[in-house]
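*Asks:* Here is my input; please provide its structure:
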Amino acid sequence: MSTNKPISRRHFLAYLGTGAATLVTAASGLDSLLTGSGTAKAASSLFDQETPVVTSGSLAGKPVSTDELTLPGGFQYDVIAAYGDVINTKGDTFGYDSTSAVFLPENGSRVKGLLYVDHETSSPQWAHGSRSEGVYTAGQINSSLYNQGASVLEVYRGADGRWRMDTASPAARRITGLDPFELTGPARGAAAVRGAVQVQGTLGNRTGAVTLWGTVLTSEGSWDGTCHDAGLDPSHYGWAAEIDPADPAFKLRKHTALGRFRHSGAPMKLTRDGRAAVYMGDTAAESPLFKYISRGRFDENRGTANSDLLTDGALYAADLENGRWIELTVDAVKEVLRSPGLDLPHAVKYTQEQLQALFREQADVLVHAAEAALLLGATPLGRQGDAALHPLDGSLYVSLVDTSVHGQILRIVEEQGDAGASAFEFEITATGGPQSGFTSPGHLAFDRSGRLWIAADVAPDRLLRSAFRRYGSNGLYVLDLKAPAGSGVTPFASAPVGAAFASPAFTPGEQTLFLSVQHPGAASGEGTPQVSSWPHLPGSTAPRSALVAVRG
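*Replies:* Got it, this is the predicted structure:
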């Protein structure tokens, strides 16, 4: 494989179908996956021949809980990279707890390109080691920070059909909790971020979404523990960070205009008048859904210079009861806080006096976006796992991981289909549980036929217990949105013990599905017996998170 031919941004954007149309997160999808006969058709799909599809009864009726990645008959997977694997000639290694995957094909290729992969956490048991007398050493802290962030891999499919890394590629690299990031937007240099214009690293990276100009927005989700352990300022984390996998010289940045919270998902589309709109979930237990709209308009000819659209715009939060987007401004927050005897939302953990001291300028609203949104009447939702845009109608789907025990899929339809609208309608598209055949929806992805791929996110300490026993290990499900309620879900894959899948991504032509396998063996804590050895690689018995390629 060539190691010096860059991926063409023009071809990449053509593949994603941007122009003036909707851009949906990372990939296209699987063509005609499920048919009425319960078989998978070949044509231009993931499948090389007609193969049987696992039915909902066979998995839901007999839970799968083996220490293996289980697929329907006729499918196999390649481990492209696992935690600790060397990814380039500098000796950089693949990070821990791989989450979302984004495939950027080289000139539209189906068999080679770049893979961007997020790394959400580190692990005291398998990565940076346990505390000594309650304290981490400097080396352990560096290891924890290094193993979070992201990996960029160059990958190709060989003549034998297997996917591999090209470790000689100059594009292959790590972005970690040790690298400098520039702050942009209204909170840059503000008192709320302690005057910072540049911060150290990116942490808790949960989902990556492609921008209209071909870079990646990565969502900083859970950063609290690492910040505490490493002595880092928490106001420097919880942002949407921008990375260009195709250009190592692109300046790493965090966009404060998009707000600070426990980000999850950042799909982007154009408003009717050409502005960039970004939808963002929040993984906190009682936090709203957010939307950002740029003031400037997208110009395809500007390429990555369009990044400045994310430095100046308006941040909104969803009020589901009234079907409206609430703009988050410091003047509006101050007005609410002047009300005597204010009945504060349950999730706001400050007194009224503390909040009056906290919200002085717009930067404070952005740094404390969830609190500002709730004060202004936004709807607190359950823990949001991900957000994805439907490729055909542009509507927004949001996963609520544990609402009503087994979770829900929420659909937002904006007025006249315009991402710039201030009004919307919503519906519950699906509710997890025995009636639907799936549980705990986390990461989401659409195929180009409009089927929704759902990665279950049952916490390791709840797997195979009580209400979750019937579902076995965390699965990957396909939801046919056109099917009658309760009949459209088909299990596709089952994760190893203690693991979960994250953010499926597809190649053009849909012959390959990329999946991250998170934290296998997570059910075994320090001092308890090891419960997983996946991916069972030669010379290693420890469980290792990994990126795999599934093929028919």
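
*Asks:* Please count neighbours and contacts with C-alpha atoms only from this point.
*Replies:* Fine.

*Asks:* Kindly provide the distance from the nearest residue to Leu389 once chain neighbours are set aside to Pro434.
*Replies:* Using Cα to Cα, 6 or more residues apart in numbering and skipping residues adjacent in sequence, the residue nearest Leu389 is Leu396, 4.7 Å away. Distance from Leu396 to Pro434, counting by Cα to Cα, to the nearest Å: 25 Å.

*Asks:* Looking at those two, which has the bigger crowd around it?
*Replies:* Legend: neighbour count by other Cα atoms under 10 Å for Leu396 and Pro434, higher for Leu396 (20 against 15).

*Asks:* here's the other one to compare against:
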Amino acid sequence: MPESAPRRPLLPLIGQVGGGRSRATCRFRCGDACFHDAPNTSGNAYFGDIFTAALSRRNALRAGAVGAGVSALGLGGLGPAYADPKRGRGTRNPRLRFKSVAPNTDDKVTVPHGYDHNVVARWGDPVLPDAPEFDFENQSAAAQEKQFGYNCDYVGFRQLDADRGLLWVNHEYTNETLMFAGYTDGNDADPEQILISMAAHGGSIVEIERITGTGAWRLATGERRFNRRITAKTRMELTGPAAGAELLRTEGDPTGTEVFGMLNNCSGGMTPWGTILTCEENFNQYFVGGEDAPAEAKPALKRYGIKVEGDTRDGNRRFDRAEERFDLSRHPNEANRFGYVVEIDPTDPASTPRKRTMLGRVKHEGANPRLTRDGRVAVYMGDDERFDYMYKFVSDKKYRSGSRRHNGTLLDSGTLYVAKLTGDSPAEEIDGSGTLPSDGEFDGSGQWIPLCNATESFVEGFTVAEVLVHTRLAADAAGATKMDRPEDFEPNPVTGKVYCALTNNTSREPGQADEPNPRGPNKFGHVLEITEQGNDAGAEKFAWSVPLVCGDPDDESTYFAGFDKSKVAPISAPDNLTFDDQGNLWIATDGQGSKLGINDGLHAVPMEGRFRGELKTFATVPVGAECCGPFVTEDNLTVFLAPQHPGEDGTVESPQSTWPDRQGFPRPSVISIWHTRGKKVGR
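*Replies:* Sure, this is the predicted structure:
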């Protein structure tokens, strides 16, 4: 019998609001996005176009998709971020051997029996050699610029040798009510507090080392030549076809090629040539003055969730009080310079981060590469918004192993696509309840619609620069399929299939449900599986299915790839994804507390073989925290995880969490998890 956690009633709901997060998370992370109308008001069909021949085309497509298998390239510890279509399939009948962690609301990290964990890095830890020790009562912007930033999200890892490596961590956003005593809002904040918050954004590169005799990792001692902090003020370069365009020019940068800082970096990825791709998401909330922006700029600003009516100086952060560029009434193009995939070289602390305009401008929630059959690079991307779209970029030039200079140009020319999906079931069989159609599966076919390449726009009425700066508007015009908050988008290094986490969408009405988004409202989210035609990441057609429809397994609307639901764990709000070397899917969640009444966690599930759909909970995070990361190292001996915003709804005066140090306030951190007997994780 498959191992499983004892079934028990789920815990009472805690702190539920809006679209599935705590009230404070909605305020600080995404600017209360779910409390406003969805920005996508296009007339695109929710179901795509329904063709009577869809089923026969789907079967033909799937027959062609049984191409050569794939596996990880395994380049120097970069991890399973992309797949080589020329290699074998690897393990075809994986099994997860750990016993599932029981649902809980404990203020701690919980891991399975036989595993242990430790804190690798926490907010305020020294990063640069001259960084002062963290002093909660006496913070300064100068200190924070040299210390580990706030709210960790995406985690990337590059092995340097057996016991040393580089850890990249996104610092997505700040919660000032947990950072500063007596904080109310940005209107009343001390200007130094605003500068501290700006310094706590961005990312950190830190050298880490394995603690001898254990599976634990810690911040490295001795020389740390790669350590680096990137903040909301770090100089960056805009590259690609849109660089220099009128839409990107400002008073401070008349060339339209230089921008300072990155904002709200959520998920990311790693390239075959060893660089980090870190993604700007909810950048819209940092800008004020939209009501006084030029009239011609307002439709695009509004499409990206930027307020253009009423009083926009609502006091949330007020970065404009520190730097005028965040006031759109004075600098209306500044917002156009955020919302990109940023490429960073972790081995060169002096290098300039590059915002790659060729990959489009959306609320990026991940950018993960896979090689095409002819050696080019495809990058899969989601736009984390209700009713927004899934994207793919395919480079013009081929990847060259060992050629850093050549590979550094790959993301500046190619073709940007958006996805259009078609279901194969009659529309009347998709009623929003989650009931499977008569063929027993939510599935169908899809097409990648080209939006532009480096020299030509394929969207009528849009120039190349307009497609890349106003990508959402171009995708609207192209007829893309509206999805339920497409977040992380990851290729499986063993099979080559690609998976997208659709976190949730409580705004989808029952009549708006479609086969790729089969519930309305979609409270708990689902996972989409894509098989490119010929198993080629460069293909323009694909087959798709929905292997996981999330929620309480006792809920009739849930589905776990056909596996016995009495033997699976509950899961809600799938967010970040990764894979192990067997091709098992690992899913970190964001919102289980408000949807299922339990702490968020890291779940794992086989996607192939007889145990496909047997979902287990590998770890849970502290009360109020979102489970971020995750990253399984190439040797499969460590899982890095980032519990973000523990105790989010608390304050300094009344904390809801004091994890991890029990010093009266929480500190967002990155942890490592390992098997105490040195086994591979999950085995």
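
*Asks:* now what about the TM-score between them?
*Replies:* The TM-score (TM-score structural alignment, normalised by the length of structure 1) is 0.81; 480 aligned residues with a Cα RMSD of 2.7 Å.

*Asks:* residues near His603 of structure 2, how many?
*Replies:* 23.

*Asks:* which position in structure 1 aligns with it?
*Replies:* Alignment note (TM-score structural alignment): His603 of structure 2 maps to Tyr477 of structure 1.

*Asks:* can you check Leu248 of structure 2 too?
*Replies:* Using TM-score structural alignment, Leu248 of structure 2 lines up with Val193 in structure 1.

*Asks:* so its match makes contact with Leu183?
*Replies:* No - the criterion here is Cα atoms under 8 Å, and Val193 of structure 1 misses it with Leu183 at 9.7 Å.

*Asks:* Next one: the alignment partner in structure 2 of the residue nearest to Leu389 of structure 1 relative to Gly525 of structure 2, how far apart?
*Replies:* Superposed on structure 2 with TM-score structural alignment, Leu396 of structure 1 falls opposite Val498. Distance of Val498 of structure 2 to Gly525 of structure 2, given as Cα to Cα: 17 Å.

*Asks:* ok, now which ones touch the match of His603 of structure 2?
*Replies:* Phe438, Trp453, Ile454, Ala455, Ala456, Val489, Thr490, Pro491, Phe492, Ala493 (Cα atoms under 8 Å, 6 or more residues apart in numbering).

*Asks:* wait, is it part of a strand?
*Replies:* Yes - the assignment for Tyr477 of structure 1 (DSSP: H, G, I helix; E, B strand; the rest coil) places it in a strand.

*Asks:* What sits closest to it if chain neighbours are left out?
*Replies:* Pro491 (4.3 Å).

*Asks:* Return the residue of structure 2 aligned against the one you found.
*Replies:* Match for Pro491 of structure 1 (TM-score structural alignment): Thr617.

*Asks:* Is its match part of a helix or strand, or is it coil?
*Replies:* Applying three-state DSSP: Thr617 of structure 2 is strand.

*Asks:* wouldn't it be in contact with Val101 here?
*Replies:* Yes - counting by Cα under 8 Å, Thr617 of structure 2 touches Val101, with 5.3 Å between them.

*Asks:* Going by how many neighbours each has, rank the two and give me the top one.
*Replies:* Thr617 (28 against 22).

*Asks:* Would you mind listing the residues in contact with that one?
*Replies:* Per Cα under 8 Å, 6+ apart, neighbours of Thr617 of structure 2: Ser100, Val101, Ala102, Ala569, Gly601, Leu602, His603, Ala604.

*Asks:* can you pull out the strands in the stretch 151-300 of structure 2?
*Replies:* 152-161, 164-171, 202-210, 217-219, 228-230, 235-239, 258-260, 265-270, 276-280 (DSSP state E, counting those that start in this stretch).

*Asks:* Output the ones you listed in TSV; the columns should cover mean neighbour count.
*Replies:* Shown next, in TSV, are the strands of the stretch 151-300 of structure 2 (neighbours: other Cα atoms under 10 Å):
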stretch	mean neighbour count
strand 152-161	25
strand 164-171	25
strand 202-210	25
strand 217-219	22
strand 228-230	24
strand 235-239	19
strand 258-260	20
strand 265-270	30
strand 276-280	29
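
*Asks:* Present those as CSV; the columns should include distance to Tyr559 of structure 2.
*Replies:* Shown next, in CSV, are these (distance: least, Cα to Cα, whole Å):
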stretch, distance to Tyr559 of structure 2
strand 152-161, 27
strand 164-171, 32
strand 202-210, 37
strand 217-219, 37
strand 228-230, 41
strand 235-239, 43
strand 258-260, 45
strand 265-270, 26
strand 276-280, 30
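
*Asks:* out of the ones you listed, nearest to Trp674 of structure 2?
*Replies:* strand 217-219 (9.6 Å; Cα to Cα).
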